[in-house]
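> structure for this input, please:
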Amino acid sequence: MSKGRTPQNKVALIAGPTASGKSDLAVRLALALADVGREAVIINADSAQVYADLAVLSARPTEEEMRGMPHRLFGAWDGSTACSAADWATAAKAEIAAAHETGAVPILVGGTGLYIRTLLDGIAPVPAIDEGVRAEVRALPLDQAYAALQAEDPDRAALLSPADSQRITRALEVVRSTGKPLGHWHQQLEGGIGHAVTLAPLVLLPEREALYARCDARFAAMLDQGAVDEVAALLARNLDPALPVMRAIGVAEIAAMLRQELSREECIASGSQATRNYAKRQYTWLRHQPPADWLRIAPENVSINTHFEIFF
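From the prediction side, this is the model:
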């Protein structure tokens, strides 16, 4: 193969928890490829950074941080429209195909496991949920919904925490609306591209205490960098509180501060804790759920030329 060309099916993936430095690494990889005459396109795989409304609160890369490298699917959705994993995967597939068409290297970067899994493995073809069933399930108190799931889909219930309201609700409405448990549909995944691409995955797993310290420092800094104005603008739109953009980490805490229910110090403490909790969940997922042959490594130990040598 001549220098400067890459096989048309190769895709880089840099995954990591929030505040792990994955976006910076993606840019460094793109710049390294540019140095050897190869183009790259960085494609967002973070479920908060897809929303235009959350530039600061999602730590979306700034123009300066992008360093002139093409970035796609960052701020691509208005907060009034939910971006599901299927929606994102469809858009990501199009961006990957467009990059390959021009000979560029697609670099996926993010920490949203459901997005990554949907893109690679496909999505379960669950039929549309009956609206009556959905309303009935969502009206249940969480403890009752979990007890119902234990009775109606015990296999799924055993996999979930009793506090995981979103997944409990989803599993219960699926089994009640379709008559089949969620596991049945997951065995029929379709639309994934994992079999059709050569993936170069790298999972960043920083030292935990250092990661949590960065989470704390970042949330406090966000308040001075425009996050308060972002949340105020969201609240002024009177969006459905169930929308993902309204449930993003930090929105509830800053909204409470704006309503004078929390002091600034309490907002920072609560928002930092929520960020650490999220980073912990991402860390656990990335450590255990992706295939065992995906390299897990501390950010400071990454060698771009070595770990992404298939592109050079």
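> all contacts plus neighbour counts: C-alpha atoms, from now on.
OK.
> this protein: helices as residue ranges?
Ranges of helices in the chain, per DSSP state H, are 22-35, 63-66, 85-101, 113-121, 131-138, 142-152, 154-159, 165-178, 182-186, 208-224, 227-236, 251-258, 264-288, 304-307.
> adding distance to Ile42 and mean neighbour count, write those helices out as JSON lines.
Formatted as JSON lines, the helices of the chain follow (distance: least, C-alpha to C-alpha, whole Å; neighbours: other C-alpha atoms under 10 Å):
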{"stretch": "helix 22-35", "distance to Ile42": "7", "mean neighbour count": "19"}
{"stretch": "helix 63-66", "distance to Ile42": "9", "mean neighbour count": "12"}
{"stretch": "helix 85-101", "distance to Ile42": "9", "mean neighbour count": "18"}
{"stretch": "helix 113-121", "distance to Ile42": "14", "mean neighbour count": "20"}
{"stretch": "helix 131-138", "distance to Ile42": "37", "mean neighbour count": "14"}
{"stretch": "helix 142-152", "distance to Ile42": "39", "mean neighbour count": "17"}
{"stretch": "helix 154-159", "distance to Ile42": "34", "mean neighbour count": "14"}
{"stretch": "helix 165-178", "distance to Ile42": "30", "mean neighbour count": "19"}
{"stretch": "helix 182-186", "distance to Ile42": "29", "mean neighbour count": "15"}
{"stretch": "helix 208-224", "distance to Ile42": "23", "mean neighbour count": "17"}
{"stretch": "helix 227-236", "distance to Ile42": "24", "mean neighbour count": "17"}
{"stretch": "helix 251-258", "distance to Ile42": "26", "mean neighbour count": "20"}
{"stretch": "helix 264-288", "distance to Ile42": "20", "mean neighbour count": "18"}
{"stretch": "helix 304-307", "distance to Ile42": "15", "mean neighbour count": "13"}
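> Proceed likewise with the subsequent sequence, for comparison:
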Amino acid sequence: MDAMPVICLLGVTGAGKTAASLALAEALPGSVVNLDSRQVYREFPVITAQPSPEEQAVAPHYLYGFLPCTERISAGVFAERAHEACAEVRASGRYPLLVGGAGLYLRAFLEGLAPIPPVDEAVRESLEQALDRSGLAPLRKRLEEADPEYAAAIHPNDTQRTLRALEVYDSTGKPLSWWHAQPTPTPQVRPLKLFLEVEQKALHRRLDERISQMLEAGAVDEARKAMDSCPDPDAPGWSGIGCAELHAYLSGGCPLPEARALWLRNTKAYAKRQMTWFRKESDMTAVPAQDVNRIVALASRFLETV
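Model prediction:
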């Protein structure tokens, strides 16, 4: 079977991936497949910057807002869903555009992930009890000692991924980063990896403006509505940046200006972690995010060779 061509539009949060993906989708034509671990959540289209209904009307979009706040999804399962979506795109005569900034999900999609043995339920329950008893901080410290590579790749307040990494470590004796590095059957895809560059000062300005736009677009009301159906701050959907800070505000934990400042600070820190991850990626072509003509030209040239 010939390898399926997939164009990966990658970049840090706020780099302008959505705009680039829409231009490319119209030019090829292509369909957009989500590669963002937070944009899967149904309750948070504004806070997670999912493409708007108007943007999604430009071209078919897959794997956005399909998961309820109460459910979690692993990188491996997400990769399977993404492969199914890409195959559906090709069957329709269009080209799949994998768009996002989740480095681990990209690795799972392109390389597969090692099959991790089942986790001991007693270990999971013990970790959840430790979380209820002492909070996330001690567990985060344990993860930094047991698996510093994975700890550096996730947000310090990501309860879901911290617990997952520790339960794998405690159940198998191997850190999650070790399992991810194990050889696996390579999926039959041929990727073009385009990294959308943006200058740091400009990015920070855009992130600040974007949070203001999200608040104006109803981010607080969106979070309040989500709390009505899922008030648990440890639910998987609430672990995303913006979601956690607005939950704290609505719970009375901090005033809105403080929540906004923390939201911006955490977003900048996340962008830095994304940059560190993508710098390690091989076969990456960097292109200015605003240079749509070059993005289209690179993609068109790539598709001529497949």
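> returning to that earlier point: would you list the helices of the first structure in TSV and tack on distance to Val11 of the first structure?
Formatted as TSV, the helices of the first structure follow (distance: least, C-alpha to C-alpha, whole Å):
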stretch	distance to Val11 of the first structure
helix 22-35	12
helix 63-66	19
helix 85-101	8
helix 113-121	11
helix 131-138	38
helix 142-152	38
helix 154-159	31
helix 165-178	30
helix 182-186	25
helix 208-224	27
helix 227-236	33
helix 251-258	33
helix 264-288	18
helix 304-307	13
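> Leu202 of the first structure: which of these is closest?
For Leu202 of the first structure, the closest of those is helix 304-307, at 7.7 Å, according to C-alpha to C-alpha.
> what's the closest one packed up against?
Judged by 3 or more C-alpha pairs under 8 Å, 6 or more residues apart in numbering; DSSP states H and E, helix 304-307 of the first structure is in contact with no other helix or strand.
> quick one: that helix to the second structure mean distance?
Mean deviation of helix 304-307 of the first structure from its aligned counterpart in the second structure after superposition (mean C-alpha distance after the TM-score superposition for the first structure): 2.6 Å.
> about what we covered before: which of the helices of the first structure sits closest to Ile107 of the first structure?
Nearest of those (C-alpha to C-alpha): helix 22-35, 6.8 Å.
> tell me how far that closest one is from the chain's mean position?
Helix 22-35 of the first structure sits 20 Å away from the centroid of its parent chain (C-alpha atoms, centre = their mean, to the nearest Å).
> tell me what that helix is packed against?
Packing contacts for helix 22-35 of the first structure, counted by 3+ C-alpha pairs under 8 Å, 6+ apart, involve strand 10-15, strand 40-44, strand 105-110.
> of those strands, which is nearest Leu33 of the first structure?
Nearest of those (C-alpha to C-alpha): strand 40-44, 7.0 Å.
> where in the second structure does the closest one align, residue-wise?
Strand 40-44 of the first structure corresponds to residues 30-34 of the second structure when matched by TM-score structural alignment.
> same question for stretch 275-284 of the first structure.
Taking TM-score structural alignment, stretch 275-284 of the first structure hits residues 267-276 over in the second structure.
> give me the mean distance between the matching stretch and the first structure.
Counting by mean C-alpha distance after the TM-score superposition for the first structure, stretch 267-276 of the second structure comes out at 1.7 Å.
> what residues does that stretch touch?
11-13, 101-103, 152-155, 204, 207, 241 (C-alpha atoms under 8 Å, 6 or more residues apart in numbering).
> so which of those comes closest to Phe302 of the second structure?
Using C-alpha to C-alpha, those come closest to Phe302 of the second structure at Gly11, 19.2 Å.
> so what corresponds to that closest one in the first structure?
In the first structure, Gly11 of the second structure lands on Gly16 (TM-score structural alignment).
> distance-wise, check that match relative to Leu286 of the first structure.
With the distance defined as C-alpha to C-alpha, to the nearest Å, Gly16 of the first structure ends up 7 Å from Leu286 of the first structure.
> what touches both of those two?
Common neighbours of Gly16 of the first structure and Leu286 (C-alpha under 8 Å, 6+ apart) are Val203.
> can you find the partner of His83 of the second structure in the first structure?
Aligning on TM-score structural alignment places His83 of the second structure opposite Lys93 in the first structure.
> is it true that that match touches Leu120?
No - judged on C-alpha atoms under 8 Å, Lys93 of the first structure makes no contact with Leu120 at a distance of 9.7 Å.
> need the residues touching each of those two.
With C-alpha under 8 Å, 6+ apart, Lys93 of the first structure and Leu120 have common neighbours Ile193.
> residues contacting the alignment partner in the first structure of Pro68 of the second structure?
With TM-score structural alignment as the criterion, Pro68 of the second structure lines up with Asp78 in the first structure. Listed by C-alpha under 8 Å, 6+ apart, the contact set of Asp78 of the first structure reads 51-53.
> for Arg224 of the second structure, same thing?
247, 250.
> now it: how far from Leu194 of the second structure?
With C-alpha to C-alpha as the criterion, Arg224 of the second structure and Leu194 of the second structure are 37 Å apart.
> which element is Asp132 of the second structure on?
In this assignment (DSSP states H and E), Asp132 of the second structure forms part of helix 121-134.
> contacts for stretch 176-184 of the second structure next, please.
111-116, 147, 149-150, 165, 168-169.
> distance to Pro96 of the second structure added to the residues you listed, as a markdown table?
A markdown table is the format used below for the contacts of stretch 176-184 of the second structure (distance: C-alpha to C-alpha, whole Å):
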| residue | distance to Pro96 of the second structure |
| --- | --- |
| Glu111 | 17 |
| Gly112 | 18 |
| Leu113 | 21 |
| Ala114 | 25 |
| Pro115 | 26 |
| Ile116 | 28 |
| Asp147 | 34 |
| Glu149 | 31 |
| Tyr150 | 29 |
| Ala165 | 31 |
| Val168 | 33 |
| Tyr169 | 35 |
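> re the thing from before, how about the residue nearest to the match of His83 of the second structure when sequence neighbours are not counted, what does it touch?
Using C-alpha to C-alpha, 6 or more residues apart in numbering and skipping residues adjacent in sequence, the residue nearest Lys93 of the first structure is Leu119, 7.4 Å away. Listed by C-alpha under 8 Å, 6+ apart, the contact set of Leu119 of the first structure reads 86, 89-90, 92-93, 191-194.
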